[in-house]
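Q: okay, here's the prediction I keep looking at, along with the sequence it came from:
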Amino acid sequence: MATKTELSPTARESKNAQDMQVDEVLIPRKVPSLCSARYGIALVLHFCNFTTIAQNVIMNITMVAMVNSTSPQSQFNGSSEGLPVDSFGDLNKAPESLSAKAPVYDWSPQIQGIIFGAVGYGGILTMAPSGYLAGRVGTKRVVGVSLFATSFLTLCIPLAADFGIVFLIVTRIVQGLSQCSVIGGQFAIWEKWGPPHERSRLCSIALSGMLLGCFSAILIGGFISESLGWPFVFYIFGGIGCVCCLLWFIVIYDDPTSYPWISTSEKEYIISSLKQQVRSSQQPLPIKAVLRSLPIWSICLGCFSHQCYITATALLTLSCALSTLCQSGIYINVLDIAPRHSSFLMGASRGFSSMAPVIVPTVSGFLLSQDPEFGWRNVFFLLFAINLSGLIFYLIFGEADVQDWAKERKLTRL
């Protein structure tokens, strides 16, 4: 009995030690974010989003230099070589800084609206499939190939415009297919790289590249057009995209287990953090439940209304600044309510919102042609109504908890 009494505390101590070891394995130790692999992935995605959005926006800047008039009275759709003339028709008084070799086209506001909106047609078709495909074959392939495609097509824009309006519109549509595949396919990477409590931060870092890309393209696009000619805007940003694509294929891996430069502690931290989200590849996407889910529709409508944009300058600047808060709210809300199907649903919501870049330029061109003097006022009133309705719908039906149809279900057989 004495022997048993002496061994009993030792056995208890041994058991407690084992429990402490188990707890250390189950409870992940947070790895500092500075210089970590997962934040490096977010930074690379930041530059990819910077490149993609810059390539999307530069047409809005170069259009001023590409056409000889942006007024609604221009109805002729031909093209001409040389400098735009001034209001008195004097070619010699045209701005000397513009390149004489850059072609100038006569495009009406309706044609310009179609050119602006053409890139959005691709988004409607590819945003959701790209997210689903990235979840199946890997984000590295989907985003990498799409990034190269949009960069190459950006280089081809001046040549396509020279061939004719049809070639330019087709090029823009295919470019939209590629750009939206980059945006829709990137979210699948956080299913294996993003610890649940860090996903919002990681996604925000990656998505903030969109704002920087838009800002940079608007800031320097005009300077490049004035000094070198508008074709060089496409050449420069297309070349940046090719370099970024090379960086993508070298640095990015689909999961931390295959990443060659990640530390052991960070790898264990990410893997142990994701063990709580067991994913069954056999569980299908509940399409009917998704279509009946008001939180999903609130995300889609919120993204749509956000995509649709005086003291005008002050209000527009403030609007752009505040709209960036949507990146860490509406746009990644799917990761909260349905992490299991986030890659597809993120692409689906983005795809739904991509109808806005198609509809808005076309409708704006129509309103401007109908009322050249007050057309812009009607455009902004319409956009205000769309934004407000999307906000109200999201505030009423938006959720942050995992939905019942997105939870793990154990299949039992009778």
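A: Thanks, I have it.
Q: C-alpha only now, for contacts and for neighbours.
A: OK.
Q: do you know how far the most centrally placed residue in the chain is from residue 53?
A: In the chain, the residue lying closest to the centroid (CA atoms, centre = their mean) is residue 183, at 3.7 Å. Computed as CA to CA, to the nearest Å, the residue 183 to residue 53 distance reads 9 Å.
Q: and the comparison structure, right after this:
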Amino acid sequence: IGVTAILTLLTPLAAKGGIGLLIAVRIIEGVFEGVTFPCIHAVWSRWAPPTERSRMASIAFAGNYAGTVVSMPLSGIFANAYGWESVFYIFGVVGCIWFVAWMFFIKTSPEVDHWISPKEKEFILGSLGRTEGVKEKIKHPWRGILTSAAVWALVASHFSENWGFYTLLTQLPTFLKDTMHFQLEKTGFISA
């Protein structure tokens, strides 16, 4: 999150440096942002009791889409009032604040967190079971995974959904402004 926030802050400068630099910055940002969803599962595995994981996942993934719904209108307002660069500066600063707060408040496991009560810590650890010291090496069936029709169906489905979602997310405001002649501020609200 910290790296993506810094790269978001640098995006306007990269754009002024040329298309190659802009693409490089955005690709690097995507690489760092791409690990967010897989990493959140590791957080849940250490913090969420099994009976609460589905709820936590639903809230987190819904938050991703809710953030898009909130940020699109705000982006239109910021860009219209302060210029397109302001969108990257404002959201970059918000990302930096989020990162600092995360590093301060979120701990790797309940054992090392001094913010939670002993009762809550015992509840979480009791529901998860103690796994420290387990050094069992797991053999993953990679061949079976990579040759599974069900896995490739999920990959195709996820790719298609993301392609449609991110194409609309990135191209709809431009289409509404350039082709339909909407005001920039309104395109954010409509896109959301």
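A: Now that the structure is in, tell me what you want to look at. Owing to the predicted nature of the structure, the values given are computational and were not obtained by experimental measurement.
Q: TM between them?
A: Scored against TM-score structural alignment, normalised by the length of the second structure, the superposed chains reach a TM-score of 0.77; 170 aligned residues with a CA RMSD of 2.7 Å.
Q: just to revisit the earlier point, which helix or which strand is home to the residue nearest to the centre of the first structure?
A: helix 165-185 (DSSP states H and E).
Q: and that helix, how far from the second structure on average?
A: Average distance, helix 165-185 of the first structure versus aligned residues of the second structure after superposition (mean CA distance after the TM-score superposition for the first structure): 1.2 Å.
Q: pull the residues that contact that helix.
A: For helix 165-185 of the first structure, the external contacting residues (CA atoms under 8 Å, 6 or more residues apart in numbering) are 49, 52, 56, 114-115, 118-123, 125-128, 130-135, 139, 142-144, 146-147, 149-150, 153-154, 157, 160-161, 343, 346-347, 350-351.
Q: what's it aligned against in the second structure?
A: Residues 19-39 of the second structure are matched to helix 165-185 of the first structure when aligned by TM-score structural alignment.
Q: then stretch 227-242 of the first structure?
A: Residue span in the second structure matched to stretch 227-242 of the first structure, by TM-score structural alignment: 81-96.
Q: buried residues of the matching stretch, list them for me.
A: 85, 86, 87, 88, 89, 90, 91, 92, 95, 96 (16 or more other CA atoms under 10 Å).
Q: residue 282 of the first structure pairs with which position in the second structure?
A: Under TM-score structural alignment, residue 282 of the first structure pairs with residue 137 in the second structure.
Q: cool, residue 305 of the first structure as well?
A: Under TM-score structural alignment, residue 305 of the first structure pairs with residue 160 in the second structure.
Q: that match: neighbour count?
A: When neighbours are counted by other CA atoms under 10 Å, residue 160 of the second structure registers 11.
Q: still on that earlier bit, so which of the contacts of helix 165-185 of the first structure are in helices?
A: 49, 52, 56, 114-115, 118-123, 125-128, 130-135, 139, 142-144, 146-147, 149-150, 153-154, 157, 160-161, 343, 346-347, 350-351 (DSSP state H).
Q: got the contact list for residue 92 of the second structure?
A: 4, 5, 6, 7, 8, 9.
Q: check whether the fifth one really touches residue 88, as I assumed.
A: Read it as residue 8 of the second structure. Yes - with contact defined as CA atoms under 8 Å, residue 8 of the second structure counts as touching residue 88 (5.6 Å).
Q: what sits up against the helix or strand that contains residue 188 of the second structure?
A: In this structure, residue 188 of the second structure sits in helix 184-191 according to DSSP H and E. With contact meaning CA under 8 Å, 6+ apart, helix 184-191 of the second structure is reached by 72-77, 79-80, 168-169, 172-173, 176-177.
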